[in-house]
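Novice: Using only what follows, build the 3D model:
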Amino acid sequence: MEGVHVVDHPLVQHKLTLMRTDSRSTKGFRQLLNEIGMLLCYEVTRDLPTELVDIETPLQPMKAPMIAGKKLVFAPILRAGVGFLDGMLDLVPSARVAHIGLYRDPETLQAVEYYFKAPSDLADRLTIVMDPMLATANSAVAAIDRLKARGAKDIRFVCLLAAPEGIKRLRDAHPEVTIWTAAVDSHLNDHGYIVPGLGDAGDRMFGTK
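Specialist: Below you'll find the predicted structure:
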């Protein structure tokens, strides 16, 4: 699908299968989400621009590549999106973090905002929005709308699972935002859950129902 990257690395797929398993513990689910977050971060940042800088090795001076431009912004959609954050920060510890608090109204399935805090100079930074599930995409679209209103221009979206309906909705609303996901599942059920999916990522990560 145009604008969608499915990360089919064997480690990602193996860990995703472990996460789908109904018997996986809260601790195990949270740890796996953190690990997959790191692996997905590696993929979504693969084409970051670099510049040559002068350094001294123990043997001699040389020019070596470093990431160019201002630091990244990681933007987890609360609450489940924070499951990716630690793994991504392990890879990019200098990144800034924006927090976007949204919950899905159980009746309308629409996203309702309750918190937003982000760096003031989003226009100058690559912003990576993260949420484990791209289901209806209502939360993803609302989050990106909010980030754009703050000035963000270069935005990417990372998720664990996506449904075709969510991909279409996000691509229709924000066609320039590229999606990275570990898998595209079959469809959404009547309650807006991804099938076969892995259940509610937030509930499984925090042990709530």
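
Novice: C-alpha from now on. contacts and neighbour counts both.
Specialist: OK.

Novice: Okay, G151 and A118: tell me how far apart.
Specialist: With distances defined as C-alpha to C-alpha, to the nearest Å, the gap from G151 to A118 amounts to 10 Å.

Novice: Now do the same contact list for the residue nearest the centre of the chain.
Specialist: The centroid of the chain falls nearest to M130 when counting by C-alpha atoms, centre = their mean (2.3 Å). For M130, the set of contacting residues under the criterion of C-alpha atoms under 8 Å, 6 or more residues apart in numbering consists of F74, A75, P76, I77, G81, F84, F157, V158, C159.

Novice: If we use 10 Å, what do you get?
Specialist: For M130, the contact set (C-alpha atoms under 10 Å, 6 or more residues apart in numbering) comprises 37, 41, 74-78, 80-85, 100, 140, 143, 156-160, 179-180.

Novice: State the distance from it to L33.
Specialist: 12 Å.

Novice: on that earlier part again, keep only those of the contacts of M130 that are in helices.
Specialist: With helices identified by DSSP state H, the entries of the contacts of M130 that belong to them are G37, C41, V82, G83, F84, L85, A140, A143.

Novice: Adding neighbour count, write those residues out as a markdown table.
Specialist: Supplementary listing: the ones in helices among the contacts of M130 in a markdown table, determined by neighbours: other C-alpha atoms under 10 Å:
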| residue | neighbour count |
| --- | --- |
| G37 | 28 |
| C41 | 24 |
| V82 | 23 |
| G83 | 28 |
| F84 | 29 |
| L85 | 21 |
| A140 | 27 |
| A143 | 24 |
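
Novice: Following up with a second sequence; could you model it the same way so I can compare the two?
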Amino acid sequence: MTIHNLGENNTILNQFIAELRDKEIQKDSMRFRKNIERIGEILGYEMSKTLVYSDKTINTPLGSKVMALPTNDLVLCAVLRAGLPLHQGVQNYFDTAENAFISAYRKHLNGGEVFEVVVKYLASPTLTDKTLVIIDPMLATGKTLENTYKAMEGHGKPKEIHIVSVIGSKQGVDFTKNIFPENTHLWIATIDDELNDYGYIVPGLGDAGDLSFGIKL
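Specialist: Next up, the predicted model:
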């Protein structure tokens, strides 16, 4: 797996990440969602540099111009619910892409530290010979991505896979490398060092789904 950690360079992306982490700014859920959306746009733009392009003649009112345009058949898969703002950011740049949606959530056993990732819903077009983009803002343990990938196997074999995330842990990234095919690309805004006993990224930012849409039962 090829890892593209955009946080290794100093760009305006750092400002959006800082605001996502800030516990005071987090109180504004609209701003939180917008920052994730903007990060999705940045990650999508960087991903676009690796796609396949071919020349196409564009006719203007005054003449014509040959331009290199992307030819990949993209399927953007949002992991519900936290992935929705990030999905919107990527979709802003790939508005002709097909879309898939999958629900995956942590089910803590007996309220303790041990949990399993449960997948209960999947809506997807065929993935055969297409470019699958899995969109999930938090790459903590990697278990959600693993279960998402397994659940989508029945929809065909994609030509290539990209993963788009906001914050990951080193442990989660290492785990994911062993699950996905070698030609997979991970596009991520930053990587933190630790996971706590409950599988949350430290320092991270908290629960992206709750911060975006409100606390769940």
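
Novice: quick one on the thing from earlier: looking at structure 2, name the residue matched to the residue nearest to the centre of structure 1.
Specialist: Using TM-score structural alignment, the partner of M130 of structure 1 in structure 2 is I135.

Novice: The residue of structure 2 positioned farthest from its centre and L69 of structure 2: what is the separation?
Specialist: No residue in structure 2 sits farther from the centre than L62, which is 40.6 Å out by C-alpha atoms, centre = their mean. From L62 of structure 2 over to L69 of structure 2 the distance is 21 Å, taken as C-alpha to C-alpha.

Novice: what does G199 of structure 2 give?
Specialist: Distance check for G199 of structure 2 against L69 of structure 2: by C-alpha to C-alpha, it reads 41 Å.

Novice: Of those two, which one has the most company?
Specialist: More neighbours surround G199 than the other of G199 of structure 2 and L69, with 17 against 13 (other C-alpha atoms under 10 Å).

Novice: who touches the residue mapped onto the more buried one from structure 1 in this structure?
Specialist: Alignment note (TM-score structural alignment): G199 of structure 2 maps to G192 of structure 1. Contacts for G192 of structure 1 (C-alpha under 10 Å, 6+ apart) come out as P106, L109, A135, T136, A137, A163, E165, G166.

Novice: Take these and keep only those in helices.
Specialist: Using DSSP H, E165, G166 are the members of the contacts of G192 of structure 1 that sit in helices.

Novice: would you turn the contacts of G192 of structure 1 into TSV with neighbour count and distance to K70 of structure 1?
Specialist: Written out in TSV, the entries for those read as follows (neighbours: other C-alpha atoms under 10 Å; distance: C-alpha to C-alpha, whole Å):
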residue	neighbour count	distance to K70 of structure 1
P106	10	39
L109	15	36
A135	26	31
T136	26	32
A137	25	29
A163	24	33
E165	18	34
G166	23	31
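
Novice: Mind putting the contacts of G192 of structure 1 into JSON lines with distance to P49 of structure 1?
Specialist: Compiled in JSON lines, those are given as follows (distance: C-alpha to C-alpha, whole Å):
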{"residue": "P106", "distance to P49 of structure 1": "42"}
{"residue": "L109", "distance to P49 of structure 1": "38"}
{"residue": "A135", "distance to P49 of structure 1": "31"}
{"residue": "T136", "distance to P49 of structure 1": "32"}
{"residue": "A137", "distance to P49 of structure 1": "29"}
{"residue": "A163", "distance to P49 of structure 1": "31"}
{"residue": "E165", "distance to P49 of structure 1": "32"}
{"residue": "G166", "distance to P49 of structure 1": "29"}
